[in-house]
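Q: Let me see the structure of the following:
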Amino acid sequence: MAERSPGPWAVCLGESMAVLLPDAAGPLEAAGGFRPAVGGAESNTACALAALGVPAAWIGRVGDDGFGRMVTADLAACRVDVSAVAVDPHRRTGLYVKETGGSALPHDLGPGRSRLHYYRTGSAASALSPALLADPAAARLLAGARLLHLTGITAALSDDCLALVRALLADRRPGRLVSLDLNWRPALWHGRDPAVLPDLLDAADVLLLGADEAAEALGTGDPAALRAAFPSPATVVVKDAGHRVTALDRSGTAVTEPALAVEVVEPTGAGDAFAAGYLAGLHRGLDGRRRLRLGHLAAACALTAPGDRGRLPAPGVVAALLDAPAGDWAATRVTADGIVSPVLTRPAAHLGAPTP
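A: Take a look at the predicted model:
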């Protein structure tokens, strides 16, 4: 195996954006104000990995503006390595505005639902290209990574971004896994050809797909059919949101784990958190079922937060839930106020402080 440079175990690459979150639920025209935050699929995953104790980096491009500085500072505060983030002097940082349901006003989306309004065309991230591979800071992180995490979002941003994704998938290195989350965004693919996706997806080692998005983008959400459609990845993980997740290896052997019961506050970022939990399970050497449970738990915490990221419970709580009998896992409920589970009410060792 080639010698590796020291550095983060995981590198996540893609666009991170500034987010404007409404002060209250309801349609945008009724919003009294907004507060700034940070979002983006790959950086959400990087932050969740870091919160789970996995050294992680994010590689991307931001504008030479206040939003770009906010994005970089926020990720650094989450203990994510941002040493290879490029600052574009000519293009702006991408932005999206979040609309959340739950008011009684006309045009409300409904409780637990949200809609993202993107302002990212021509953003700094859309200028990502294969030239990144020659950048010394990025090359250092990529050379040392044991995992490279990508999403289908990046491939939709521009022709240059698609070329970069293809170059990264073609650059196979001994000892480095590539995970790819479909993250289907129909609006981004408007005017572009999604027929490029199957070859990209089949080039991953770990392929993550939402059943609903796979049905829309690929024609099926059935786990066995998706496993057959993508024979190359070592593992295909199919997420049936709110119900169950199934992981299938190349032989077709499947492990399925039901989702936790969750009182959803806002759904954005849950898939990114699931990816982080599952990949953190790989880092820890967990078996297939515990990887899925760690993904479910991370996703549940994101679902109960108003922003893209949730706060993970204490390590002892995580360990107890990963080892919980099936009945106790099924009886567990996650809310914004905390986690209620039979396994947490029995006499046990101190469960520790929450993960920051």
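Q: rest of the way, CA atoms for contacts and neighbours
A: Noted.
Q: how close does the nearest residue to residue 234 once chain neighbours are set aside get to residue 136?
A: Nearest residue to residue 234, sequence neighbours excluded (CA to CA, 6 or more residues apart in numbering): residue 205, at 5.2 Å. Counting by CA to CA, to the nearest Å, the gap from residue 205 to residue 136 is 26 Å.
Q: between these two, which one's more packed in?
A: Ranked by neighbour count (other CA atoms under 10 Å), residue 205 and residue 136 place residue 205 first, with 20 against 11.
Q: Look up how far residue 225 lies from the residue nearest the centre of the chain.
A: In the chain, the residue lying closest to the centroid (CA atoms, centre = their mean) is residue 272, at 1.8 Å. Counting by CA to CA, the gap from residue 272 to residue 225 is 23 Å.
Q: Could you tell me which residues within the host helix or strand of the residue nearest to the centre of the chain count as buried?
A: Secondary structure assignment for residue 272, by DSSP states H and E: helix 270-284. For helix 270-284, the neighbour count (16 or more other CA atoms under 10 Å) marks 270-281, 283 as buried.
Q: now do stretch 125-132
A: Neighbour-count burial for stretch 125-132 [16+ other CA under 10 Å]: 125, 126, 127, 128, 129, 130, 132.
Q: same check, this time on stretch 15-33
A: Buried residues in stretch 15-33 (16+ other CA under 10 Å): 15-22, 24-28.
Q: can I assume residue 265 sits in a helix?
A: No - the assignment for residue 265 (DSSP: H, G, I helix; E, B strand; the rest coil) gives coil, which keeps it out of a helix.
Q: correct me, but it touches residue 300?
A: No - in this structure residue 265 lies outside contact range of residue 300 using CA atoms under 8 Å: 10.1 Å.
Q: can you give me the strands for the stretch 51-200 of the chain?
A: Remark: strands assigned in the stretch 51-200 of the chain by DSSP state E, counting those that start in this stretch are 56-59, 61-63, 86-88, 95-100, 114-119, 147-151, 177-181.
Q: what distance separates the third one from the centre of its chain?
A: Pointing back at strand 86-88 there. What separates the centre of strand 86-88 from the centre of its chain is 23 Å, taken as CA atoms, centre = their mean, to the nearest Å.
Q: same thing with the last one?
A: The gap between where strand 177-181 is centred and where its chain is centred comes out at 11 Å by CA atoms, centre = their mean.
Q: just checking, what packs against that strand?
A: strand 147-151, strand 206-210 (3 or more CA pairs under 8 Å, 6 or more residues apart in numbering; DSSP states H and E).
Q: and what of the third one?
A: Using 3+ CA pairs under 8 Å, 6+ apart as the contact test, the elements touching strand 86-88 are strand 61-63.
Q: want to put them side by side, so please do this one too:
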Amino acid sequence: MDVVTLGETMALFSPESPGPMRYADRFSARIAGAESNVAIGLSRLGSESGWISRVGNDEFGKKIRAFIRGEGVDVSRVTFDETADTGLFFKEKLSPGEWRVKYYRKGSAASKMKPEDIDESYIAGAKFLHVTGITPALSDSCYESVLTAIDYAKRHNVTVVFDPNVRRKLWPEERARTVLLELSSKADIVLPGMDEAKFLFGEGSPEKLAQRFQEHGPTVVIMKLGKEGAYYLDRDMDGYAEGFSVSEVVDPVGAGDGFSAGFLSGLLDGLDVPEAVQRANAVGAMVTMAAGDVEGLPEKERLLDFMDNREHGDVER
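A: Next comes the predicted model:
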């Protein structure tokens, strides 16, 4: 297994027409979850990925597991919960470029995930463990599950990749900062956005904020800068990788997950950090050109064509 990840995936409903959801009478149904987005992105790019989670023993849970399995992701460590339902959320497009999301996930099956759900041998067989700051916010048992997965990864020399993915509505801000900094200190690679970095450390340039993260323990820090690209800081190099322009941003949600998938795919393919960041920028850009969290995730041939046909650059410092 190349990458194992764990977290909640929910059923996603979006009105078919723009505007406030109160006026909607027709919805499209999809699935979405940060960690499964990454797993699917990796699978499409030719890597082996596995996803650990709990879903309700309901139609939404069955839909989620079947869909993710159909994308080539290993779901053998996904458990059906008989006591809790699958989480739901709604995403409305209020105007071009303006989105609003409403979650119905309290007490969901995924929030019941516990350390006993984490198989040490499964983690040990991976090259990377990918975790986010969303999962520990769901419940104390989810927090303990993430720590357990990281401990197993450390025990077996599996590289730990952490995306802070701040969700302020899920938990008190002080608790969020404490846990996110704790997980950052345990990670080998951290993939924050600028808003997340400022939430943890206050104002600063990408360079300064990356240094603050690195002071906490990770070897590699990649600062996601949206359409501007990304800044990377490794032990012996740092620099900027320019973003890729797109003609129209259809849906920005999921771009960060695509970035993570692209970056890990690059490392797995033997690219160095700057090259892997360029690939990450490209995947993130491609995700924004399609509606839905996973619909824009490319297969490798299309990704390489996209990169070849658009200007991009890198400046090492």
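Q: nearest to residue 188 of the first structure, of the buried residues of stretch 15-33 of the first structure?
A: Residue 188 of the first structure has its nearest neighbour among these in residue 15, at 12.7 Å by CA to CA.
Q: Now check the second structure for the residue matching the closest one.
A: Aligning on TM-score structural alignment places residue 15 of the first structure opposite residue 8 in the second structure.
Q: one step back: the residue nearest to the centre of the first structure contacts residue 49, doesn't it?
A: No - the pair residue 272 of the first structure / residue 49 is not scored as a contact, 9.9 Å apart, by CA under 8 Å.
Q: Touching stretch 134-141 of the second structure from outside, list them.
A: Residues outside stretch 134-141 of the second structure that contact it (CA atoms under 8 Å, 6 or more residues apart in numbering) are 6-8, 106, 111-115, 142-146, 164-167, 170-171, 176, 179.
Q: repeat for stretch 262-275 of the first structure
A: Contacts for stretch 262-275 of the first structure (CA under 8 Å, 6+ apart): 41-42, 44-45, 48, 100, 111-114, 181, 208, 294-309, 333-336.
Q: how does it look with 6 Å?
A: Contact with stretch 262-275 of the first structure is made by 41, 45, 48, 112, 295-296, 298-299, 302-304, 306, 308, 333-335, as judged by CA atoms under 6 Å, 6 or more residues apart in numbering.
Q: right, and out of these, which lies closest to residue 79 of the first structure?
A: residue 48 (10.1 Å).
Q: before we move on, back to that, tell me the buried residues within the contacts of stretch 134-141 of the second structure.
A: Buried subset of the contacts of stretch 134-141 of the second structure (neighbour count, 16+ other CA under 10 Å): 6-8, 111-114, 142-146, 164-166, 170-171, 176, 179.
Q: which ones among these are found in helices?
A: 142, 143, 144, 145, 146, 176, 179 (DSSP state H).
Q: residues contacting the second one?
A: Think residue 143 of the second structure. Going by CA under 6 Å, 6+ apart, residue 143 of the second structure touches residue 136.
Q: What residue in the first structure is paired with it?
A: Using TM-score structural alignment, residue 143 of the second structure sits opposite residue 162 in the first structure.
Q: now do the last one
A: When the structures are aligned by TM-score structural alignment, the residue of the first structure matched to residue 179 of the second structure is residue 196.
Q: so residue 263 of the second structure makes contact with residue 280?
A: Yes - assessed by CA atoms under 6 Å, residue 263 of the second structure is found in contact with residue 280 at 4.6 Å.
Q: joint contacts of those two?
A: Joint contacts of residue 263 of the second structure and residue 280 (CA under 6 Å, 6+ apart) do not exist.
Q: hang on, the earlier thing: the strands of the stretch 51-200 of the first structure: which one's closest to residue 257 of the first structure?
A: Nearest to residue 257 of the first structure, of the strands of the stretch 51-200 of the first structure and by CA to CA, is strand 177-181 at 18.8 Å.
Q: Trace residue 33 of the second structure over to the first structure, please.
A: Counting by TM-score structural alignment, residue 33 of the second structure corresponds to residue 40 in the first structure.
Q: Isn't that match up against residue 13?
A: No - using CA under 6 Å, residue 40 of the first structure makes no contact with residue 13, being 10.3 Å away.
Q: need the contact list for the nearest residue to residue 52 of the second structure once chain neighbours are set aside.
A: In this structure, residue 52 of the second structure finds its nearest non-sequential neighbour in residue 6, 4.5 Å apart by CA to CA, 6+ apart. Applying CA under 6 Å, 6+ apart to residue 6 of the second structure gives the contacts 51, 52, 53.
Q: ok, now with 10 Å
A: By CA atoms under 10 Å, 6 or more residues apart in numbering, the contact list for residue 6 of the second structure reads 34-36, 39, 50-54, 77-78, 110, 113, 118, 129-132, 135, 142, 145-146, 149.
Q: how far away is the equivalent of residue 21 of the second structure over in the first structure from residue 192 of the first structure?
A: Residue 21 of the second structure maps onto residue 28 in the first structure, with residues paired by TM-score structural alignment. Residue 28 of the first structure is 29 Å from residue 192 of the first structure, where distance means CA to CA.
Q: Same check on residue 57 of the first structure?
A: On the measure of CA to CA, residue 57 of the first structure and residue 192 of the first structure end up 29 Å apart.
Q: So for the two, which sits in the more crowded spot?
A: More neighbours surround residue 57 than the other of residue 57 of the first structure and residue 192, with 33 against 15 (other CA under 10 Å).
Q: which residue in the second structure lines up with that one?
A: Aligned partner of residue 57 of the first structure by TM-score structural alignment: residue 50.
Q: shouldn't its match be in contact with residue 126?
A: Yes - counting by CA atoms under 10 Å, residue 126 is a contact partner of residue 50 of the second structure at 8.9 Å.
Q: Now for the two: what residues contact both?
A: Joint contacts of residue 50 of the second structure and residue 126 (CA under 10 Å, 6+ apart) are 1, 2, 3, 4, 5.
Q: In CSV, list these along with neighbour count and secondary structure.
A: Below are those laid out as CSV (neighbours: other CA atoms under 10 Å; DSSP: H, G, I helix; E, B strand; the rest coil):
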residue, neighbour count, secondary structure
1, 15, coil
2, 18, coil
3, 28, strand
4, 29, strand
5, 24, strand
